[in-house]
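> Next comes the sequence, and after it the predicted model I'd like to discuss.
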Amino acid sequence: MPTHLIPLERIPLTVNGKVDRAALPAPDAAGGGYVAPRTPTEDLVAQVWAGVLGLDRVGADDDFFALGGHSLLAVGVVARLCAATGRDVPVRALFLQPTVAGLAAAVDRLRSGEDEPVTRRAAGPAPLSFGQQRLWFLHQLDPADASYNISVAYRLRGPVSEPALRGAVRAVVERHGSLRTRYTAGEDEPMQELLPPGGIELTIVDACTDAARVVMEWTNTPFDLAEGRLLRAGLIRLGPDEHVLSLVVHHIAGDGRSMGILVEDLRAAYEQQTLPELPVQYADFAAWQRTRVLDGDSLGYWRGQLTGVPVLDLPTDRPRPELSGFAGDFLAHDLPEPVVDAVRRLAADARSTPFMLLLSAYQVLLARLTGQDDVCVGTPVEHRPRVEVAGVAGYFVNTLALRGDLSGDPTFRQLLARTRDTALAGYAHQDVPFDRLLAALDVPRLLNRTPLFQTMFTMHTEDAAGTDVLPGVTAEFFDPGVRQAKFELSLDVWRTGGGLRLVYGYRTDLFDRATVDGLAGRFAALLGAVLAAPDAPLSTVDASGDGADRARLLAAPARTDRPAVADAPMAPRGYVPPRTAAEELVAGVWCEVLGLDRVGAHDDFFAVGGHSLLAMKVAGRLRAATGTEVPLRTMFSHPDLGGLAEAVEALMIADLAALTDEDAEALLVLDEEPTP
């Protein structure tokens, strides 16, 4: 007879499918070794962990990561501890002290911070948050781009009350002001204005025979940020008790966690629960963020980390066009449970997380694909720094550029340690908004490359929208039909039961589907190889010909048709003073914005100190001075003063030509001198 019985959710297996005896818990580790928190700080930490992890209780000796924590949840823990203690708790502290007792002791040693809470501001226009400002900037470059739409769709089986669902949508829109906010261009910077409830209604499509087409159209139709209706909610009737529900939000109004919040609130309102008023709205957070002083130490860290980062030169099936497109597609591969179990075990053994391990493996794939040992990958991180915004829908995501160092032929375990250190340092300095970072680093903007990194890696958590949508209804995810890609290549990781689903996004103007399918197969083989031999030098790890795609793509004749990167700007030709009234106008605006005494007709805006944030300011001032809409894209397509002046003049002439007789007569009346 056995002396101990230990219940497990599942038996841990090796990569080869055999029982992993080394991973089985020891009897004394599973026999109820709960130790109650012993100090007030331990009690606080335990309560925060329990709330974030969804547990009934947490003991003083419990390990955050053994309980199911990961890096994104760690950020939430730190935000709550900062708010509760008034101390600046770094994310790194949780990784270095992963037990309740250890973290509590670290918190006790910290000094109090000076962060003010987010509070309600006076009514009226508000500035954009730094993250919103970047999205507004991208929207101005291409208003027809829908790649920053985020969506979730469900197939619903069971009775749906359409009146209750209509009312629930209205209640959600009333509660979350970000869904009814319009964005306008001010003279120096864009502003956001909260609109009264109303104007956003549930769209119902009856007896649809092609629900996938309708949902795809809703998902891929761009939003008008100046209009202010940033939620698209639709219900498709497939039968008496079968529907498809689609929710689409522009990223400037929400993020992954926000979609979960919206679905939770939708269900509550559908059940006729009264949604309480939020303590603050997103615009209040944006105004609060603008009052914070940028941490010079954090900015200095990123300067040192990212200066000189090389372009990731991904080999493509076709040459890069001079202007990036956003048409894209997605391809999914599943990792089986035994592989996922091996990922968790190696990550735990290395005091890291599955995110860090999979990112490391992705860096190895990119290095082998490009031949580079210095690769930079972007990753989003949720940043809700105050508890006041915990339930608010909005854009609380910052982007971290994580630079991978594969030099010196490390083992995979050594690379994982490097990635862990880089990620922890990035989390510790995540307060620097990505667009402020680009401006500080003076990163040039190319119309066919994203700045700093060309690929994104994201590991999604259970905080995103789930399938508990409406009471009495069974819901399963329905393909929203996303057909736009933000980056040349991306990898999103989703949990599916005990396994993981890897979703590869790619731009269809650069890659064929067969190529990405081959890359996905190479990644699966590579992951299995490094898990089996984590202490072998990476150069000796055989991933079954993972260089085949690189060799084929590099040999493709299409790559020689045109340069992959836009030509460098021409050398300056010496100072030439402005020659026309339009050039004088543009020169005056440039001097004001850039703080210069003079600029010449051949000067390049970005060569004389301009960057994307200042370009927005120039476009706003030109708009105010001429009364003509000057698209932000014009600043990039005509970076020299003479070219921009000519483009602005052409826009003014086009506006005049479009005037009706009544408009012209009204202008003449307004322009007449008053009679004495």
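That came through, no problem.
> going forward, measure contacts and count neighbours with C-alpha atoms only.
Will do.
> Residue nearest the middle of this structure, spatially speaking?
For the chain, Pro380 is the residue whose C-alpha lies nearest the centre (CA atoms, centre = their mean; 4.4 Å).
> Next up, a structure to set beside the first:
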Amino acid sequence: MHRPGNRINPGLRSAVRTHHATGPSALVPLLDGATAGWHTAFAERLRGPLDPAALRAALDAVAARQDVLRYRIVQGAGIVDPPGPVPLHDDLADIATRHFDPAQRLWRAALHRTGPDEHVLAFVGHRAVFDERTQALLYAELAAAYDGHRLPPLPTGFAQYVAWRTGRRGPADLLWWSTHLDGVPTRLDLPADATGTRPGPTGHADTVLDPATTAGIAGLARSFGAAPAAVLLAALGVVLARLAGQADLLVGTPMVGPRSPAFEPLLGGLVDIAPLRLRPDPASTFANQVRQVRDELLEALAHPTVGPVPATQVLFEVVDAEAPALELPGVTAEPVPLPVPTPVDLSLRCVPQGHQLQLAAAYDADRYRPERITALLAAFGNVLAEAVRSPGRPVTEFALRPDDQPAPDRDQTVVDALGRRAAVGELGEIVARWAGGWLGTGRPGRYRPDGTVEPAGTVPPGQPDPASVRALETGRR
């Protein structure tokens, strides 16, 4: 992984030649095989008389049916191993964070016995192998095989899918993305607590939206003929733009485009990461923001990504359904959280939980302290709550932080030029004393601990000395 501006490409990054069992070759897109941070993981606590031997046999049957589970990359060439026993580890320690060796399997499974008739079954896969639709399909096939059903061979394989997908992407798509992303900033300058050249450990935080806000998001989306993702992304764009002082930014998000029914039963990385260009306008209403994001999503769906795409520092994902259940005969299964690292500075997932919506963040813990991410999630939730209540208001009127939410800085707050509380490192507007009063300069800056402001950009000629001015926050907190 690399630091912002040169991070791994969350899109499909490199192509390697594969030799399929039936003979044809195809291009298999893979992310960096050794990247620990681009994983999908899920686990279940199993209670009841589990048959470990039957479970091993079921895993073997699923891997025999799904050829992508037998892919390896050796000296730049893709190899599909013949069906055989699947290693089933018994140690859960760092299973979700260990690097994958491309020359070995790009996924792993573990079964750990925690007590009499109690086990934890865990799966971790590189995103080239597992995507968000993997869990339901894998659980269904594993349960069928465990119950003694034969899994028939699939009529097509992953190499055929990649060849089909490659064939439906053309010069027009490349031209659209090139034009659409021309001039977009490659860096998102979010307030951070530290800088460095190497990514640190991943921290995790989450919050839950109340049922009223969750229902309001769905209702607002319907009123604009959009998916809930459009509302969520619009609110996220407002928050990121306010914190970073940018009106033009990129957020990566998984996109599932049209697909031939022949490929529906396949495991594998069938989802692209699209770099969405968000341009929040503080003077515009939230309703207009939703329309713009809706159109951005539709255009991205209509133009599959082709070739390398700009790296993003923020990934955003909406999970469409609650986690599937693993139904093994005589055994009850309960999901177990299995956090994975983030390949970028900040990853956000929106996960349904009954009548509520969980906002979950994974972040570079060397760059951001927990308090800052907690405040960001609170801001996200607060903007969503205000947006569903008053979508016709300009977004500049939305508060980033509820009244009872502390500022995400070590000293909590400073006092600005007008005696108002402000958060160290957060964005404000530079003001100066002109003709006996305070006058906004229209330039963004970040609060210092002494209440003065560090300009976020260069000082235009004729403007006051930045050392002599103080900050007035833009909009309400």
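Everything's here; your move. Predicted, not measured: the structure shown is a model, and the values here were computed from it.
> Quick check: TM-score for this pair?
For these two chains in superposition, a TM-score of 0.78 is obtained (TM-score structural alignment, normalised by the length of structure 2); 396 aligned residues with a CA RMSD of 2.4 Å.
> If we ignore the residues flanking it in sequence, what's nearest the residue nearest to the centre of structure 1?
Computed as CA to CA, 6 or more residues apart in numbering, the closest residue to Pro380 of structure 1 that is not its neighbour in sequence is Thr399, at 4.5 Å.
> Helix, strand or coil: sort out the residue nearest to the centre of structure 1 for me.
Following DSSP: H, G, I helix; E, B strand; the rest coil, we place Pro380 of structure 1 in the strand state.
> What's the match for it in structure 2?
In structure 2, Pro380 of structure 1 lines up with Pro254, judged by TM-score structural alignment.
> So that match versus Tyr363 of structure 2, what's the distance?
18 Å (CA to CA, to the nearest Å).
> same thing with Pro337 of structure 2?
Counting by CA to CA, the separation of Pro337 of structure 2 from Tyr363 of structure 2 is 17 Å.
> rewinding a little: hang on, the residue nearest to Pro380 of structure 1 is in a strand, isn't it?
Yes. Counting by three-state DSSP, Thr399 of structure 1 is found in a strand.
> tell me which residues in the longest helix along structure 1 are buried?
Criterion DSSP state H: the longest helix present in structure 1 is helix 513-532. Within helix 513-532 of structure 1, the residues that count as buried by 16 or more other CA atoms under 10 Å are 515-517, 519-532.
> same thing with stretch 122-138 of structure 2?
122-135, 138.
> Residues contacting that stretch, please?
Stretch 122-138 of structure 2 has contacts (CA atoms under 8 Å, 6 or more residues apart in numbering) with 29-31, 33, 38-44, 62, 68-69, 92, 95-96, 100, 106-111, 265, 267-271, 319, 323-325.
> which non-adjacent residue is nearest the alignment partner in structure 2 of Arg157 of structure 1?
By TM-score structural alignment, Arg157 of structure 1 lines up with Arg47 in structure 2. Nearest residue to Arg47 of structure 2, sequence neighbours excluded (CA to CA, 6+ apart): Glu118, at 4.6 Å.
> Check whether the one you found really touches Pro52, as I assumed.
No. With contact defined as CA atoms under 8 Å, Glu118 of structure 2 does not reach Pro52; the gap is 11.4 Å.
> sorry, back to before: any idea how far the match of Pro380 of structure 1 lies from Asn382 of structure 2?
24 Å.
> What of Asp51 of structure 2?
48 Å.
> So for the longest strand anywhere in structure 2, what gets flagged as buried?
Criterion DSSP state E: the longest strand present in structure 2 is strand 437-447. By 16+ other CA under 10 Å, the buried positions in strand 437-447 of structure 2 come out as 438, 443-447.
> need the next SSE after that strand, C-terminal direction.
Using DSSP states H and E, the helix or strand that follows strand 437-447 of structure 2 in sequence is strand 453-455.
> where does Ala63 of structure 2 land in three-state SS?
Secondary structure state of Ala63 of structure 2, per three-state DSSP, is helix.
> what sits against it?
The contact partners of Ala63 of structure 2, by CA under 8 Å, 6+ apart, come to 69-70, 83, 86.
> swap in Ala21 of structure 2?
In this structure, Ala21 of structure 2 makes contact with 80, 82, judged by CA under 8 Å, 6+ apart.
> Distance check, the equivalent of His250 of structure 1 over in structure 2 against Leu298 of structure 2.
Here His250 of structure 1 is matched to His126 in structure 2, going by TM-score structural alignment. Per CA to CA, His126 of structure 2 is found 27 Å from Leu298 of structure 2.
> which residues of structure 2 does stretch 662-674 of structure 1 align to?
Taking TM-score structural alignment as the measure, structure 2 aligns no residues with stretch 662-674 of structure 1.
> Helices along the stretch 251-400 of structure 2, start to end?
286-302, 370-389 (DSSP state H, counting those that start in this stretch).
> okay if I get those helices as CSV plus distance to Ala21 of structure 2?
Output for these, formatted as CSV (distance: least, CA to CA, whole Å):
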stretch, distance to Ala21 of structure 2
helix 286-302, 32
helix 370-389, 47
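> between the ones you listed, which one is nearest to Val309 of structure 2?
helix 286-302 (12.4 Å; CA to CA).
> And Pro337 and Tyr363 of structure 2? Which one has more around it.
Higher neighbour count among Pro337 of structure 2 and Tyr363: Tyr363, with 26 against 11, using other CA atoms under 10 Å.
> can you pull the contacts of the closest residue to Gly199 of structure 1 other than its chain neighbours?
Spatially, and ignoring its direct neighbours in sequence, Gly199 of structure 1 is nearest to Arg229 (7.1 Å; CA to CA, 6+ apart). Shown in contact with Arg229 of structure 1 (CA under 8 Å, 6+ apart): 179-182, 199-200, 223.
> Swap in 7 Å and give it another go.
Residues near Arg229 of structure 1 by CA atoms under 7 Å, 6 or more residues apart in numbering: 179-181, 200.
> nearest to Ala581 of structure 1, of those residues?
Comparing the contacts of Arg229 of structure 1 against Ala581 of structure 1 with CA to CA places Thr181 closest, at 37.8 Å.
> Could you find the counterpart of Ala361 of structure 1 in structure 2?
Using TM-score structural alignment, the equivalent of Ala361 of structure 1 in structure 2 is Ala235.
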